[in-house]
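Engineer: task: produce atomic coordinates for the following.
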Amino acid sequence: MSTQYLKGGGVVSAESELDERLRSEFEKCLQPLEGCHYAYFITCKGREVKPRIFSNYPKRWLDVYKAEGYHLIDPVIKHGMKCIAPFFWREALESREPGQGQEVFASSEKYRISDGLTFNLHDANGLFAALSISNTDRRNDFEQFMMRRAAEIQMTLVQFQSRLTNCFSLNELFPERDETGLSDRELGVLKWVVMGKAYREIAAIYAISVRTVKFHMANVVNKLRVCNAKQAVYKAVSLGLV
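Structural biologist: Modelled structure (predicted):
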């Protein structure tokens, strides 16, 4: 359950506050496309976590999208998970299985959100991000306008994603992602092991004994329910823990 506090006479969740901060920071980066209608989606690949979504789409539509868990069936998100290059939404609709995700577009059409372009990013932290720009104003030159600025928009996405992961840990962005119960020190030791550091080197980094490092790794192995450190490294990477 997210922390809540009062703001302006109402109750606001800490999660919503973070989304608003992220939205504000992102819109500073998106100034060259000021006035566009966009949605920024980020999640952990291969993990069942609640995605982060911030957008200037109508609040009523965002509330419905989140409440219904539409990201699980959204043709745009599903197509983006398999793509690297930007794509227009019609490509996602054409590639979907018959009937799949049709209700998402049927609902979004009410808010004039049914035609657009999505940029994707798959990073080294196991995160997937999608920046979708909607042709809400029904511009006839939308496709040409977007393609002229495609490189600029993609770089904006890359730069913001870098800032995002530098400023926030994955556990801050996705509090429920670590179901293993690993402590900060255990995660820290695990990350250094993944990077190829020897136990004696990790001991020097944390100013602890090699025996203590081995103790932490033994806990990691136990909590990840594997047999040894090598398997722990493989599982941690596959789960996106490090």
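Engineer: contacts and neighbour counts: CA atoms only from here.
Structural biologist: Fine.
Engineer: and the residue nearest the centre of this protein?
Structural biologist: What sits nearest the mean C-alpha location of the chain, by C-alpha atoms, centre = their mean, is residue 42, with 2.1 Å.
Engineer: shouldn't it be within a helix?
Structural biologist: No: counting by DSSP: H, G, I helix; E, B strand; the rest coil, residue 42 is not part of a helix but strand.
Engineer: which residue, other than its chain neighbours, is closest to it?
Structural biologist: Spatially, and ignoring its direct neighbours in sequence, residue 42 is nearest to residue 129 (4.2 Å; C-alpha to C-alpha, 6 or more residues apart in numbering).
Engineer: please give me the structure for this one as well, since I'd like to look at both together:
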Amino acid sequence: MADGMINGFSGLFESLTDASCEADAILRLQSGVQGLGFDRVMFAVIPQPKVSLSDVYMRSNYPTRWREQYDRDNLRAADPTVEHCFKASSPFIWMPQSFQGDQQHALYEEASSHGLKAGVTLPIHGSSGEIGMLTCVRDQAPGNGFINDLHQQLGQLTLLRDLAFDTMRPYMHAPPPSQEVPALTARELDCLQWMAAGKTAWEIGRILSISEAGVNFHIGNLRTKFGVSRRNDVVIKAIRFGLITLPG
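Structural biologist: Presented below is the predicted three-dimensional model:
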């Protein structure tokens, strides 16, 4: 058991600390969270004290429709995880009984309908006044199995939170990339999204009803437009520019 835990810590450390850029770190964080049995992750930090919540640095692979509803309806005001992270350092466990009162119950029901049913929020309190959270969520009704898993994984999740904060800190204060965002065709965007989902050129061709050669042609154009030579670098740059969403 101890050896397995040490190996797990080592793998998480090496994965995040070896990230080549912000988008690469985000993908590695997502992979680490999924390796611990969670479906979704949100990393959110207010990078400086006394700034607006609207200035939060946030990266997640939550469903887009849920994020839009959350922002549109200002559900943050009823979100107990936000209040918890401002006043506590202990984990907040996502279970129905963790949400108190009508507003919080309604929030949990809405989140559950989007596949956010059970999980844990780990508060972040940085040495320079940063406040935030790492939230890892499953699309699974909470029960004894979830609690047992969480007891075993909490150490690795805490390490992952600290590593993610150290890795992402430079990007929280970094200016936006100076490179101009390339203009892409609709077909190139389609290819990008399926590349981010891990599909091969042959699989993308089947999905889009075009030839594999046609897919490779579009990928070649993408490499040229992004100024990179590797397929993975195309995906990383596209995520960084906000052209596609994280696979989830």
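Engineer: now whatever residue of the second structure lines up with the residue nearest to residue 42 of the first structure: which helix or strand?
Structural biologist: Alignment note (TM-score structural alignment): residue 129 of the first structure maps to residue 132 of the second structure. According to DSSP states H and E, residue 132 of the second structure maps onto strand 131-138.
Engineer: compared with the first structure, how much does that strand deviate?
Structural biologist: Following the fit onto the first structure, the mean deviation recorded for strand 131-138 of the second structure is 1.9 Å by mean C-alpha distance after the TM-score superposition for the first structure.
Engineer: so what's the gap between that strand and the chain middle?
Structural biologist: Distance of strand 131-138 of the second structure from the chain centroid (C-alpha atoms, centre = their mean, to the nearest Å) equals 9 Å.
Engineer: next SSE after that strand?
Structural biologist: Sequence-wise, the next helix or strand downstream of strand 131-138 of the second structure (DSSP H and E) is helix 144-172.
Engineer: quick one: list the elements packing against that following helix.
Structural biologist: With contacts defined as 3 or more C-alpha pairs under 8 Å, 6 or more residues apart in numbering; DSSP states H and E, helix 144-172 of the second structure has these neighbours: helix 2-17, helix 22-35, strand 118-125.
Engineer: can you list the buried residues in the longest one?
Structural biologist: Burial within helix 2-17 of the second structure, assessed by neighbour count using 16 or more other C-alpha atoms under 10 Å, is assigned to 9, 12, 13, 15, 16.
Engineer: give me the number of neighbouring residues for residue 67 of the second structure.
Structural biologist: Neighbour count of residue 67 of the second structure, defined by other C-alpha atoms under 10 Å: 15.
Engineer: ditto for the one 3 residues further on
Structural biologist: Residues lying near residue 70 of the second structure (other C-alpha under 10 Å) number 17.
Engineer: any idea how far the spatially closest residue to it that is not a sequence neighbour is from residue 104 of the second structure?
Structural biologist: Distances taken as C-alpha to C-alpha, 6+ apart place residue 76 nearest to residue 70 of the second structure, at 6.9 Å, with adjacent residues excluded. Relative to residue 104 of the second structure, residue 76 of the second structure is positioned 10 Å away (C-alpha to C-alpha, to the nearest Å).
Engineer: what's the answer for residue 146 of the second structure, then?
Structural biologist: 21 Å.
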